[in-house]
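[1] just a sequence and a predicted model for now, questions to come.
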Amino acid sequence: MNRIIITLLLALAPLFSQAQNFEKYENMKDVDAMVMTSKMFKMLAKVDLSESDPEAQEYMKLIENLDRIQIYKSSNPDVMQKMATDVQAYLQKGSLEELMRVKDDGQNIKFYSVPGKNDNYVKELFMYLQGSNSNKPMTVILSITGDIDLSQLSKLTADLKVPGAEKLKDANKKS
């Protein structure tokens, strides 16, 4: 009986760990990481902003509908290879659809999404960047989950200073 339970748990483990694929990078020595959770977004949404500033109100509307933002960046070749392998596995498992690809200034950037309630919204936006910055190799993984309005998202990612995220402005024009 115990063998059956252990076998079942091992078989189901990949289903539960899919969202966990990238969290292992948080504590790695050569990885810059930032993870924001829904609790942080709820706190930010309570910030008292001027109601006369429509841009600030749109920004607040965007962040209160987010669940999680994860950003992992590394220039270590071994870590970059592990990231590439994990991204490939993640893309094969999930229901992500390619949104766009950009090759620009020594960077290959790919955006993927999980469709949302309509064409302007996604449930997940995933970005994978391979390239260099100041002649230094770099890999960046960005995952944003929630009820995401693509028309507002480029403002948020620009504020986070995520390499490659400025290309999101073009993604919204294509959708």
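    Received the coordinates, thanks. Numbering: from 1, shown residues only.
[2] make it CA atoms for all contacts and neighbour counts henceforth
    OK.
[3] where do the helices sit along this structure?
    Taking DSSP state H as the criterion, the chain contains helices spanning 2-17, 38-45, 54-64, 77-93, 150-160, 168-174.
[4] ok, which of those comes nearest residue 133?
    The closest of the helices of the chain to residue 133 is helix 77-93. By Cα to Cα, the value is 14.0 Å.
[5] which other helices and strands contact the closest one?
    strand 136-149 (3 or more Cα pairs under 8 Å, 6 or more residues apart in numbering; DSSP states H and E).
[6] hold the first one in mind and look at this next one:
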Amino acid sequence: MKKSILIVMAILMAPVFGNAQSFERYEKMREVSAMVITSNMFKLLAEIDLDSDDPEMQQYINLIENLKNIKVISTENTGIGAEMKQDFNSYIGSSSLEKLMSFKDDKKNVQFYSKPGSQKNYVSELLMLMQGEDDGKPMTVVLSITGDIDLKEVSKLAKDLEVPGAEELEKVN
């Protein structure tokens, strides 16, 4: 009986885990740029002996300590971009993410989804899809950030790291 329950649970959970991993396949594609920052990197950054008397630096340290993962995947290839959009929509459909906002601006369509976090203005996952043109070229960007994310601070970090789509992230606040 226990074995049957475990098998049923595994079958029910497979689509969730399968979709969550669907963006990883793009990291190895030739026509895709990818940046992945893991919790290990954030831990290393938090341990650097920085001037913690500086309020702005302290804000960064607090934000970094609570992040688990940042993934940015982008492409100018319209075929791959269409696949990324399809995977994005599949993930949204199978997860508990809620629409945070969407807008069309300057030849770009942008969608933000999130999961509630530990407190007000915090989310545990932030997912963005941007499609449109950048300097006259087609562009698709998927941004995924997980952790205990302060929405007010994450846009500043994304901008400083020069993450594609960071200017759209500022509009969430």
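    On my side now, so go ahead. Please read all numbers here as calculations on a predicted model, not as lab measurements.
[7] on that earlier part again, save the helices of structure 1 as JSON lines, and put in distance to residue 27 of structure 1 and mean neighbour count too.
    Written out in JSON lines, the entries for the helices of structure 1 read as follows (distance: least, Cα to Cα, whole Å; neighbours: other Cα atoms under 10 Å):
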{"stretch": "helix 2-17", "distance to residue 27 of structure 1": "17", "mean neighbour count": "10"}
{"stretch": "helix 38-45", "distance to residue 27 of structure 1": "20", "mean neighbour count": "15"}
{"stretch": "helix 54-64", "distance to residue 27 of structure 1": "26", "mean neighbour count": "16"}
{"stretch": "helix 77-93", "distance to residue 27 of structure 1": "12", "mean neighbour count": "15"}
{"stretch": "helix 150-160", "distance to residue 27 of structure 1": "20", "mean neighbour count": "17"}
{"stretch": "helix 168-174", "distance to residue 27 of structure 1": "28", "mean neighbour count": "15"}
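[8] to residue 134 of structure 1, which of those helices lies closest?
    Put simply, out of these the one that sits nearest residue 134 of structure 1 is helix 77-93, at 15.8 Å, with distance taken as Cα to Cα.
[9] now do the closest one: distance to the chain's middle.
    For helix 77-93 of structure 1, the gap between its own C-alpha mean and the chain's C-alpha mean amounts to 14 Å (Cα atoms, centre = their mean, to the nearest Å).
[10] quick check: angle from that helix to helix 2-17?
    Angle, helix 77-93 of structure 1 to helix 2-17, by axes from the mean of the first three to the mean of the last three Cα atoms, to 10 degrees: 100 degrees.
[11] how big is the offset of helix 77-93 of structure 1 relative to structure 2?
    On superposition with structure 2, the mean distance recorded for helix 77-93 of structure 1 (mean Cα distance after the TM-score superposition for structure 1) is 0.8 Å.
[12] doesn't residue 111 make contact with residue 103 of structure 2?
    Yes. Using Cα atoms under 8 Å, residue 103 of structure 2 is in contact with residue 111, at 6.7 Å.
[13] and the helices of structure 1: which comes nearest residue 138 of structure 1?
    Distances from residue 138 of structure 1 to each of the helices of structure 1 were compared using Cα to Cα; the minimum, 7.4 Å, belongs to helix 77-93.
[14] what's the angle from that closest one to strand 136-149?
    Orientation of helix 77-93 of structure 1 against strand 136-149 (the same axes, to 10 degrees) gives an angle of 30 degrees.
[15] quick one: contacts of helix 77-93 of structure 1?
    Taking Cα atoms under 8 Å, 6 or more residues apart in numbering as the criterion, the residues outside helix 77-93 of structure 1 that touch it are 18, 21-22, 30-31, 74, 128, 137-139, 141.
[16] same thing but at 10 Å, please
    For helix 77-93 of structure 1, contacts defined as Cα atoms under 10 Å, 6 or more residues apart in numbering pick out 14-15, 18-19, 21-22, 25, 28-31, 72-74, 96-98, 112, 126-130, 137-141.
[17] hmm, which of those are the buried ones?
    When the contacts of helix 77-93 of structure 1 are checked for burial by 16 or more other Cα atoms under 10 Å, the buried set is 22, 25, 30-31, 72-74, 96, 112, 126-130, 137-141.
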